[in-house]
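Student: Coordinates for the following, if possible.
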Amino acid sequence: MTDAHSTHATGGGQARPARVPLTFVPLSTAPLELDTSIPPWPGRQVPLAGATLHVRETPGPHPDAPTAVYVHGLGGSATNWTDLANLLAGSAHGVAVDLPGFGQSEPPAGFDFALTSHAAVVADYLAGLDRGPVHLLGNSMGGAIAMLVAAERPELVRTLTLVSPAVPDLRPDLRRMADPRMPLAYLPVLGGPVRRQLASLTPRQRAEQMIRLCFADPGRVPEHRVAESAQEIAGRLGLPWAADAINRSTLGLIRAWLVPRARSLWQVAPRVSVPALVVWGDRDRLVSVRKAARTAELLPRGRLLVLPGTGHCAQMEQPVSVARAVLGMWGAVAERAW
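Tutor: Here you go, the predicted structure:
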């Protein structure tokens, strides 16, 4: 079934030789109740061979339930998945990771913050879960990382959900910045005062900037979620590695967009063999929705859901719509209909 309110395709792409239409996304009709009052899920530190990850766990319906693993985007954290993980908890045990240098995961010494390095850490974590292949979900930079994991380690992934994945999008547009003054911060003479102005922003102001950047309708964010974000930002300001992590991860993402075509993320997508759902907001300011159809078309088992009136973090802005699509995919895969 398709939902005319929430499913349509945009953008160009290669011809797709498939019997199932790209936008034929089955949407679950299961009753879903969004409770935005719940706080972030409890977290713990998990040691790996070369790193320690902080993860937040959402209990599933029973010990043998499938596992869903959530990977946040640039500047985000595991708390970006609080509501969606709750909506999916009736079907899967959820684990949201803080990538190295983000949230409460301290990066290991010598970590280079390349996309491939982040992906290697996530793959190591999945391998250590010993719960069989997982449902892997990623947003923005986390979507690019999840796609790399699915391509390189398909035995670890049962299904793949990409929410506005950070595929190459090099268009110059100041609207993609949380603060339009940021480019001025790198100029001689003028840069110093601008950097001081940016540094003087309160955690609350920074949280509001990010919400305006990532949401099509910032009014959808409950007040306590804004306060939670501000509190998390305040905590990160005291971490000696936080600023370096976001700066170097940003450079790592840009470098991944600039590599020769043979190593491009566009060449990674066709190597993903698992069922894949691509979700995009049609008012995404950070990665253009024009990339949506091409991304889904290049995934051999990919389908596309474009949500109207939605920004870059659909799992936060429209969690019920995303949950219905994810559950629909999981059901279709179980019935071998994807």
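Student: CA only for contacts and neighbour counts going forward, please
Tutor: Noted.
Student: Strands along this protein, start to end?
Tutor: In the chain, strands defined by DSSP state E lie at 43-47, 52-58, 67-71, 93-98, 134-139, 157-163, 276-281, 302-307, listed in chain order.
Student: Could you check the angle the first one makes with strand 52-58?
Tutor: Angle between the axes of strand 43-47 and strand 52-58 is 140 degrees (criterion: axes from the mean of the first three to the mean of the last three Cα atoms, to 10 degrees).
Student: follow-up on the earlier one: of all the strands of the chain, which gets the most neighbours per residue?
Tutor: strand 276-281 (a mean of 29; mean count of other Cα atoms under 10 Å).
Student: Relative to residue 234, how far out is residue 138?
Tutor: The gap separating residue 138 from residue 234 is 25 Å, by Cα to Cα, to the nearest Å.
Student: quick one: contacts for residue 312?
Tutor: Counting by Cα atoms under 8 Å, 6 or more residues apart in numbering, residue 312 makes contact with 140, 163-164, 214-216, 280-281, 283-287.
Student: likewise residue 84?
Tutor: 315, 316, 319, 320, 322, 323.
Student: Please give the structure of this sequence too, so both can be compared:
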Amino acid sequence: MTARARPRLLLVHGLLGSLSYFEPQRYLPGVDVVAPDLAGYGRRRSDDTGLALPDQAATLARFLRDDAGGPAWVLGHSVGGAIAMLLADMVPDRVLGLISVEGNFTLKDAFWTGRIAALADADWAAEYGAMEGAPAAWLEKSGIEASDERVAWAREILANQPYTTVQKMAQSVLDTTGAPDYLGCVGRVLARATPLYLVGGEQSAAGWDVPDWVLSQARRVCVQPRAGHMMMLEDPATFCRIVEAILYDGDCRSGA
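Tutor: This is a model prediction of the structure:
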């Protein structure tokens, strides 16, 4: 029996990063996982330029061309889903397929980012500081039971970037996904027959505004049971089984 090729997977985090906190490689031993920091996050948290979504995508495009070792599947969570779509449009030859995990398609998906972008700097700084100071309360407010492990992960997520990065990214989400050509970008990616898988949480997917024409062209819509928007924090093992099934079988049902 011929061994299956080992997939390469690029993880693109959302408004709050990163996606390395739950150690995805541990759950995906048969996948080459890379989770680079976006500008303004993690080891690049001091960057104050390149934070607009198209610029973030351009940086990842260079990474795929120069450092990734070959074409990759791209998984984008939330805002990262929009960046992943822009990336697939920029370098279609480097993107084998897309896994959009409740990724932004329209401004209806930008309810939290819209609120953040509209706040005065001082008000957002105070609100973000309160979240950092009480990560368990932040989880509970999001409908997530605050176990010790989840609280530790939440603390790491919130400390990963300054509040200024979050607000600048929030504004770019509105500017980018609200522009007429954003859905044009989605259409171009799908017209090239780039495989697209949609992954949502059972408790949050109903609020995800995916256009009907995108749904009709997606290879599969995958729902993670008993989870919401931050499904990889709530149940990383199930999340990674879904992702692995997509990469190896093209069918997430075997992973749920």
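Student: Next, the TM-score between them, please.
Tutor: After superposition, the two chains reach a TM-score (TM-score structural alignment, normalised by the length of the second structure) of 0.78; 243 aligned residues with a Cα RMSD of 3.4 Å.
Student: re earlier: which of the contacts of residue 84 of the first structure lies closest to residue 255 of the first structure?
Tutor: Closest approach between those and residue 255 of the first structure, by Cα to Cα: residue 315, at 26.4 Å.
Student: Would you check that the closest one makes contact with residue 163?
Tutor: Yes: with contacts counted by Cα atoms under 8 Å, residue 315 of the first structure reaches residue 163, the gap being 7.3 Å.
Student: so what corresponds to residue 324 of the first structure in the second structure?
Tutor: Mapped onto the second structure by TM-score structural alignment, residue 324 of the first structure lines up with residue 241.
Student: burial of its match, as a residue count?
Tutor: Neighbour count for residue 241 of the second structure, taken as other Cα atoms under 10 Å: 19.
Student: need the contact list for residue 253 of the first structure.
Tutor: When contacts are counted by Cα under 8 Å, 6+ apart, residue 253 of the first structure touches 114, 115, 141.
Student: coming back round to it: in TSV: the strands of the first structure, plus distance to residue 328 of the first structure.
Tutor: Below are the strands of the first structure laid out as TSV (distance: least, Cα to Cα, whole Å):
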stretch	distance to residue 328 of the first structure
strand 43-47	28
strand 52-58	20
strand 67-71	15
strand 93-98	17
strand 134-139	13
strand 157-163	12
strand 276-281	10
strand 302-307	12
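Student: Give me the subset of the contacts of residue 253 of the first structure that lies in helices.
Tutor: 115, 141 (DSSP state H).
Student: hey, where'd the helices end up in the first structure?
Tutor: 82-88, 115-129, 141-152, 191-199, 203-214, 223-237, 242-258, 265-268, 292-298, 314-317, 319-334.
Student: okay, the ones you listed in TSV with distance to residue 99 of the first structure next?
Tutor: Below are those laid out as TSV (distance: least, Cα to Cα, whole Å):
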stretch	distance to residue 99 of the first structure
helix 82-88	16
helix 115-129	7
helix 141-152	9
helix 191-199	24
helix 203-214	19
helix 223-237	14
helix 242-258	10
helix 265-268	19
helix 292-298	23
helix 314-317	18
helix 319-334	22
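Student: What's residue 105 of the first structure aligned with over in the second structure?
Tutor: Residue 105 of the first structure maps onto residue 44 in the second structure, by TM-score structural alignment.
Student: I'd like to know how many residues surround that match.
Tutor: Number of residues near residue 44 of the second structure (other Cα under 10 Å) recorded here: 14.
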